[in-house]
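[1] return atomic coordinates for the entry below.
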Amino acid sequence: MTKAKSVTVAICTRNRGPSLERAVRSVLEVLATSRWASDPHFCLLVVDNGSTDGTAECVRRLQQSEPRIRYVLEPTAGIAVARNRALAALDTDVVVFIDDDETVCPGFIEAHLDTYEQQPACVAVGGAMDLYFDTGAPSWVSPALMYLYSSYVVPEGTYRRLEPAENPPFGGNLSLLAAVAHECGGFDPAFGRVDKSLVGGEETVLLEAMRSAGNQIWLTGAARIRHHVPAERARLAWVLRRSIGQGRTEQRSAVDHALGPIVLRLLFGGTRLFAKRRSFRQPVLVEYVVHRAYWVGRLTEAIAERRSR
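    The predicted model follows:
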């Protein structure tokens, strides 16, 4: 077992003051019963990505009861930029990223840090992202669509290395060895959400770079967060926008940029859903429409790439 590592929990936020406060308080609650409860080197870092809703005042109130909360302003919009600002501000070995619309579960910090101490070759750790719909999940949200809400399934008791063919964990429950993240170039600003854009993938690009360098990524079911889904995201219009954003994200990192195959998939793909399910019920119809939206995103991004050449 390697020596214990110092840790920062980082939350990047933009105009979500009440949600941010809920996330911070959940971290403080689990911190109080952890081995870092009185560790002066522990840091809870809030990166304010140009908020205009009083986020700074919210953090100042929280700092009155916990001086280890640190506030950093990053005025340039973009989650990748904000996360890079967090990396630049670190003075700890490990950074654990969570999002401002989450709450963490007991044992969360220990689960991340224990993995590094037990697995010397590990440079990144991912945990479970369990969805919680604030107003209840709509009937048309099938399991096949949960990934659009950043659901990442890691069953309780899981403790293993990420396999080469597996999708890497999401950035809402992800820790990194800071030095290795720097060596691999940090988060690519060409990816990730900027203001209302739903293009993502900045953590995937970094994790693939880390993995390509021969490093290990581990998954642990003991590191769990609850990802809160507000009412405005429990609507089909948002899911369609999110699916378009997913298509644009994947097209940006695609090797093949030919338009023909994308158009064919847009026009004729997805019909196997009906044959496989033998149903035209609402959830299947929604999956079909969302699948079309994904290919609209791929086509939109491919056309934009051609125009930029």
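[2] hey, let's count contacts and neighbours off CA atoms from now on
    Fine.
[3] and the nearest residue to residue 104 once chain neighbours are set aside, what element?
    Excluding the flanking residues, the one nearest residue 104 by CA to CA, 6 or more residues apart in numbering is residue 225, at 4.4 Å. With secondary structure defined by DSSP states H and E, residue 225 is part of strand 216-229.
[4] what residues of that strand count as buried?
    By neighbour count on 16 or more other CA atoms under 10 Å, the buried set for strand 216-229 is 216-229.
[5] what's the answer for stretch 20-29, then?
    20-24, 26-28.
[6] now the other sequence, so there's something to compare against:
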Amino acid sequence: MNQSSLSSSPPVDIIVPTRGRGELITTTIASIRTLRDVHFTLWVIDQSDDDRTEQCVRRHALEDPRICYRRTPTVGASTARNLGVSLGQAPFILFTDDDCYVHPAWASSMLAELRKPSIWAVFGRVLPATHGGENATVLRGGTVAIKPVQEAQVYRGNRLDLSFGHGASMGVRRERMVQLGGFDELLGAGGPLHSWEDRDVGYRILAAGGQIAYTPAAVIYHRQWRDWDAIRRVFRGYAIGAGASASKYVRCGDPVGVAIFTEWMFSQGLRQAFSAILKWRSWPKLQVALEQFVYPWYGFVQGFRYPVDRTHCLYRTGVQPTEVVQAH
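    This is a model prediction of the structure:
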């Protein structure tokens, strides 16, 4: 490790939410332990119903004091992330998932962008995993949560362009996360309104006048282990979350929500349908695309079941949201 680079690097909290994955998280933690030129604390927030993940993480924690484990009875990836934020104190926060592993330069590359005062959040490059044959189940046209773009980009102003990346490789400045009110706990895997929490954070950053960086230098690898039934469930969750998010934006007085709703059905419905037919010739992929015309409407209507905090453009859960501590 480059000691001079490490001594000049500010501390970073890395947060990994997990639920019911058992030993799968071992590869994630092992890769994070190889990170170069960054002073980090890893927070594993475990929402599992069994002890398999806890046993795995605690083995790593005994070997590496940078690893902190927290068990919580809560449900939902966004709730877990907010809890992780509240436990740490570092000025910069990185997020990844328990079915990913990171390149040794991932954190330092993310941090290089976050240290720019104008940047509120950063997203990194996400590639299909190839470690240990883990891409053996990749289906034709069936990759999930991939961002292979090789050109850096800064997003500002345009709330319709939410193509900056995925929560599997995401970083934020702590004071900006506090300003935003954290993740929307009704969105995200395990939440009642399903996925889209990462795009929702990006939308709220852009709406508040902040900037988002995408850096291809920060690379992680996402395991593609799902079959077509699981892929359909994932994209169904995206569609519900997109509709619920658009519903929230409209109720908060932003008509761009209607455009986001329409764009989703065009890009993920119509465009993916043509891709399924003309490029992949895949009936399962076409089924996924056709559902994108239906489930956003379901999410849009479901959103009206919940009150909205217009100050932060967050759904209210009816209970006190997970605490997000003030920046130090």
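[7] what TM-score do we get after superposing?
    Once the chains are laid over each other, their TM-score by TM-score structural alignment, normalised by the length of structure 1 reads 0.80; 279 aligned residues with a CA RMSD of 3.1 Å.
[8] in structure 1, what range does stretch 96-110 of structure 2 match?
    Mapped onto structure 1 using TM-score structural alignment, stretch 96-110 of structure 2 covers residues 98-112.
[9] name the nearest residue to residue 4 of structure 1, sequence neighbours excluded.
    residue 117 (6.3 Å).
[10] I'd like to know how far that neighbour sits from residue 201 of structure 1.
    28 Å (CA to CA, to the nearest Å).
[11] next one: residue 42 of structure 1
    Counting by CA to CA, the gap from residue 42 of structure 1 to residue 201 of structure 1 is 28 Å.
[12] again, but for residue 6 of structure 1
    When residue 6 of structure 1 is compared with residue 201 of structure 1 (using CA to CA), they lie 27 Å apart.
[13] ditto for residue 86 of structure 1
    As judged by CA to CA, residue 86 of structure 1 and residue 201 of structure 1 stand 17 Å apart.
[14] now do residue 123 of structure 1
    19 Å.
[15] out of these two, which sits in the busier spot?
    residue 201 (26 against 23; other CA atoms under 10 Å).
[16] which residues sit against the match of stretch 96-110 of structure 2?
    9-13, 16, 19-20, 22-23, 26-27, 30-31, 34, 96, 125-126, 171-175, 220, 222-229 (CA atoms under 8 Å, 6 or more residues apart in numbering).
[17] kindly recompute the last result at 7 Å.
    10-13, 19-20, 22-23, 26-27, 30, 125, 171-175, 220, 222-228 (CA atoms under 7 Å, 6 or more residues apart in numbering).
[18] if we can go back for a sec, the buried residues of stretch 20-29 of structure 1 into CSV, with extra columns for secondary structure?
    CSV is the format used below for these (DSSP: H, G, I helix; E, B strand; the rest coil):
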residue, secondary structure
20, helix
21, helix
22, helix
23, helix
24, helix
26, helix
27, helix
28, helix
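[19] make JSON lines out of the residues you listed and add distance to residue 188 of structure 1.
    Listed next are the buried residues of stretch 20-29 of structure 1 as JSON lines, based on distance: CA to CA, whole Å:
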{"residue": "20", "distance to residue 188 of structure 1": "24"}
{"residue": "21", "distance to residue 188 of structure 1": "28"}
{"residue": "22", "distance to residue 188 of structure 1": "28"}
{"residue": "23", "distance to residue 188 of structure 1": "25"}
{"residue": "24", "distance to residue 188 of structure 1": "26"}
{"residue": "26", "distance to residue 188 of structure 1": "29"}
{"residue": "27", "distance to residue 188 of structure 1": "27"}
{"residue": "28", "distance to residue 188 of structure 1": "30"}
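[20] what lines up with residue 170 of structure 1 in structure 2?
    Under the pairing rule here (TM-score structural alignment), the equivalent of residue 170 of structure 1 within structure 2 is residue 166.
[21] now do the same contact list for its match.
    Contacts of residue 166 of structure 2 (CA under 7 Å, 6+ apart): 123, 145, 198.
[22] neighbour-wise, give me the winner out of the residues you listed.
    Within the contacts of residue 166 of structure 2, most neighbours by other CA under 10 Å means residue 123, with 30 neighbours.
[23] any idea what it aligns with in structure 1?
    Per TM-score structural alignment, residue 123 of structure 2 is aligned with residue 126.
[24] quick one: contacts for that match?
    Applying CA under 7 Å, 6+ apart, the residues near residue 126 of structure 1 are 169, 173-175, 218-220.
[25] can you identify the element that follows the strand holding residue 225 of structure 1 toward the C-terminus?
    helix 236-252.
[26] now distance to residue 107 of structure 2 and secondary structure too, for the contacts of residue 166 of structure 2, in CSV please.
    CSV is the format used below for the contacts of residue 166 of structure 2 (distance: CA to CA, whole Å; DSSP: H, G, I helix; E, B strand; the rest coil):
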residue, distance to residue 107 of structure 2, secondary structure
123, 11, strand
145, 19, coil
198, 18, helix
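[27] out of those residues, which one sits closest to residue 7 of structure 2?
    Checking these against residue 7 of structure 2 by CA to CA gives residue 123 as the nearest, at 24.3 Å.
[28] skipping adjacent residues, who's closest to the residue nearest the centre of structure 2 in space?
    The centroid of structure 2 falls nearest to residue 167 when counting by CA atoms, centre = their mean (1.7 Å). Excluding the flanking residues, the one nearest residue 167 of structure 2 by CA to CA, 6+ apart is residue 198, at 5.1 Å.
[29] show me what that neighbour lines up with in structure 1.
    Match for residue 198 of structure 2 (TM-score structural alignment): residue 203.
[30] so that match sits against residue 171, correct?
    Yes - counting by CA atoms under 7 Å, residue 203 of structure 1 touches residue 171, with 5.7 Å between them.
[31] picking that back up, between the buried residues of stretch 20-29 of structure 1, which sits nearest residue 179 of structure 1?
    Closest to residue 179 of structure 1 out of the buried residues of stretch 20-29 of structure 1 is residue 27 (23.7 Å), distances taken as CA to CA.
[32] what's that closest one aligned with over in structure 2?
    Per TM-score structural alignment, residue 27 of structure 1 is aligned with residue 32.
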